[in-house]
Structure formats: structure tokens, C-alpha cells
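Engineer: Sequence isn't available, so here's the structure alone:
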């Protein structure tokens, strides 16, 4: 199975915007849900792009399952993000003016895509996510973020995403010269809090 390129849009058109935000929804969510988060972010003048996963999930198993068990969905999901990014680039936006926001499964997918394709982006926000695979394979991750700001927020504990994996992911990203800010909230639960929104706006969408 592969995902269709079903990209929902909001905000300004790519032709008229100077910046774009790619938003990746979580398991069971949808593009419209994640686009609604933009109302809380300082992205009023951005073009907003949110691809929709077929069957509302990007890959079937845990992000820490053996990678092969999530194929071919995982590779297709990463290709969808690549296509969404390329859509913005083809309209003349520079990578340093393209931003990312992902939640849960969407945060894992966002971080995985960025680490595999590191360059100077505008910035990224990943709420409750980490790099994908049974073990992290540093050999998959290439490129230089050139101090791209990446904010990661998470709960400890989180049923789906262990803090140990989040910390290991931060180490990889920092090794690729990302400017990573991590915020850990004890027993907060699997959701997004107001402080994370505030940090995202100050650190990434300023």
C-alpha cells in the first residue's frame, strides 16, 4: 500500500506567501485537524500544507517496531512529505522559509524525514515523537541543519514514545547541527499543552 498525494491547504497561497508550514497529523487524525492547530501559531502569513494519510495512519505499527514491519507505508509516507516540500520549493520558496509541525505519529515522521534530509529549514516543531526504528541507525541520517531550530515537546512517561528515544533523537539532530530545544512535562499525557505552543511561537515561528 502507498499513500496518495492528498494535500489539504489553508492560509495564503504558495504563490503569495513568503513562508510555508507543512503540518503532519498523527495516527487516527487527519489533515483538517492538524491544520486547525495553526490558529494558535504565529503563522498568519504562511501557506499551510497538510498531507492526509490514507486510512488515517501513516504506518501500521509502533514507530519502534522493526522498520520492515512498517513498510511499504513508511517509505510512502516519507515520500509524501518529500512531495509536499517539493511543491513549496517549486513555487519558489527557499528551504529556509519552509517550516514543519508534527504531532505524535506525525512528529515521528517529521523528525525522521528531516534527519534523513538535513539542510537549513525555517524550523520544526515535533510534539511527542522520536526517530523511527527498532534501534536508531545513525547511518540513515545525512546532511547539516546549519542551526535550524527544532523544538521537541514530550510527556514523561508517554505510552507511545519513551523519553529515552526522544533523548537519543535529540543527540542525532544536534550531531547534524540542529539547534534543538527539548521540553519534558512529567505525567502530562499524550497531547499538546499551552506552554509548548508558547515555546514554538518564540523559538520557531518568531
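Structural biologist: Perfect, I can see it now. Just so you know, these numbers come straight off a predicted model, no measurement behind them.
Engineer: Please make it C-alpha for all contacts and neighbour counts, starting now.
Structural biologist: Will do.
Engineer: which of the residues in the longest helix along the chain are buried?
Structural biologist: Ordering each helix of the chain by length in residues (DSSP state H) puts helix 73-90 first. Residues 73-81, 84-85, 88-89 are the ones in helix 73-90 that count as buried (16 or more other C-alpha atoms under 10 Å).
Engineer: following it, which helix or strand shows up next?
Structural biologist: strand 98-103 (DSSP states H and E).
Engineer: Can you name the next helix or strand after that following strand?
Structural biologist: Taking DSSP H and E, what comes next after strand 98-103 is helix 105-116.
Engineer: what's that next one in contact with?
Structural biologist: Residues outside helix 105-116 that contact it (C-alpha atoms under 8 Å, 6 or more residues apart in numbering): 24-27, 58, 63, 77-78, 81-82, 100-102, 125-132, 140-143, 172-173, 176.
Engineer: Could you give the number of residues near residue 187?
Structural biologist: 11 (other C-alpha atoms under 10 Å).
Engineer: next one: the one 10 residues further on
Structural biologist: As a burial measure, residue 197 scores 18 neighbours (other C-alpha under 10 Å).
Engineer: Please compare the first structure with the one that follows:
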């Protein structure tokens, strides 16, 4: 093969390779005139993510509550991260010191509006919950897309954790819970925390955490300027109902939609 033929052959191969590269780049680039909002920046995916933390009741476990997430099938929960931690095992006074999963000590059951509270234990448990929330915020989830929910003792811890967190969260959902500290703690509630909405659900036939203990939460929250939606369920004892969980899905979904519209 002559030098001229070899040169022409090499030139043709180079031109073909360049053409393929240009075509490839054109396929990767967005079509001309495509609106910028249709090509979302990477940080928007993080803003659309959400986190739901579920806190179980006395003697229960996190894994036993994981089926709760099956009630949340709306598209808004596609990017939701769930956490179902288990409380540490410790002696519980109302159960004669028996060791069981417990977020803090409980002195008596049934729980009434005037029952004594383990405020020191509550604060220690709150620190652990805040550490879980802080990890998600550090991972890029916006605080207003974070929801803390809990049943019974977990509901009481939910309330304390949300009120004592320094930032506004997406919301706190209390099921069959109570206010686990005295009025002196109101000074620790930051102006931002007072903006976090609360959903409070309680069975009127509850014989473990009396309905009066749940009812006392509404005027307490109103006194500190926290918005609370209180829902009473006739004939419901100390348990979670399907109706409560379906309403929780709708409640959280509405707030996620509002958060996404605000970002948009």
C-alpha cells in the first residue's frame, strides 16, 4: 500500500470517528429550546426526599411496626425514607421494674393528665431522636420534609422531640400519647419549633392512656402557640386503627405537596 493510500485511509477513519462522537454528544444533550425547569438540578431531588420516623409504644419493637408503611402508597411517598428504631431495654416502674423496651420510665398506668413524669429520661430519649433527625438533615433531607410519629409512649416522645427540636419540621403525629413534661419546659420551645404542626389522635375508650390525658395536650399546645389538629375516635381503645393511619397518610401527603410547591 502506497503512502498516499495509507494517509487517505487514516484520514477517512478519523473523520468517521469524529462524526460518531458528534452524533453521540448530540444524543446526550437536551433538545434545543427545552425549558430549564424540565431539566431539574441535582439538588431538587434531595429537596423532594422525605423522612418518616416511627416511635413504638412501651414493650414493643421497631420491626413489629414496619407494616405501617404499607398504608402510605401515594406517589408523594416514592422518595420517603422510613425508620423504625427499637427503644433500649430498661426497668419500668409501672411494671414492677420489669426490663423491657422503653424510651423512658413510666411511673403509673393508666396514664392520666396528672400522672408523674420521668422528665430526665424523656430529655435523654429526645437527644437520641434529635440525633436521628440531624443525620437525615445532614444527608440532604429538608427539615420541613421530616415527620416524627409515635404511639403511646412513642407518641409522648414524639411530642417532646418535635417541640424541643430547634427547627421547624414537617410535622409530629401523636397517637394515644400524652404531654411527658411540665409547663416549665415551655421556655425551651424555640420560635421555629412552634411552627411545626401537630396531629393528635386518641381513642375515647382508651383505658391505658386515658382520653383525658390526650385531651390535656390540646390546651397545652394552644398555650404555647403550636397548631394542633385533635381527632377523637369513639369506641377505640389503646390501639392504632386503619382509619387513623389512612388519615395520617393524607395529612403528611398534603404537607409534602405544599413543600414541593414551595420549592417549585
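Structural biologist: Sure, I can see it. Just so it is clear, the structure is predicted and the values come from calculations on it, not from any experiment.
Engineer: got the buried residues of helix 73-90 of the first structure as a markdown table, with distance to residue 113 of the first structure columns?
Structural biologist: Output for the buried residues of helix 73-90 of the first structure, formatted as a markdown table (distance: C-alpha to C-alpha, whole Å):
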| residue | distance to residue 113 of the first structure |
| --- | --- |
| 73 | 14 |
| 74 | 10 |
| 75 | 10 |
| 76 | 11 |
| 77 | 9 |
| 78 | 6 |
| 79 | 9 |
| 80 | 10 |
| 81 | 7 |
| 84 | 12 |
| 85 | 11 |
| 88 | 16 |
| 89 | 16 |
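Engineer: Out of those, the closest to residue 162 of the first structure would be?
Structural biologist: residue 74 (20.0 Å; C-alpha to C-alpha).
Engineer: In the second structure, what stretch matches stretch 80-95 of the first structure?
Structural biologist: Under the alignment (TM-score structural alignment), stretch 80-95 of the first structure falls on residues 128-143 in the second structure.
Engineer: Now go through the contacts of helix 105-116 of the first structure and say which are in strands.
Structural biologist: Judged by DSSP state E, these include 24, 100-102, 125-127 as members of strands.
Engineer: residue closest to the middle of the first structure?
Structural biologist: residue 110 (2.7 Å; C-alpha atoms, centre = their mean).
Engineer: Alignment lookup: it to the second structure.
Structural biologist: So, by TM-score structural alignment, residue 110 of the first structure is matched to residue 158.
Engineer: same deal with residue 197 of the first structure?
Structural biologist: For residue 197 of the first structure, the residue aligned by TM-score structural alignment is residue 245.
Engineer: Give the full set of residues in contact with its match.
Structural biologist: 68, 71.
Engineer: Look at it and give its secondary structure.
Structural biologist: Following DSSP: H, G, I helix; E, B strand; the rest coil, residue 245 of the second structure is assigned to helix.
Engineer: same deal with the one 5 residues further on?
Structural biologist: Put simply, residue 250 of the second structure is helix when judged by three-state DSSP.
Engineer: Skipping adjacent residues, who's closest to residue 82 of the second structure in space?
Structural biologist: Nearest residue to residue 82 of the second structure in three dimensions, chain neighbours excluded: residue 52, at 5.0 Å (C-alpha to C-alpha, 6 or more residues apart in numbering).
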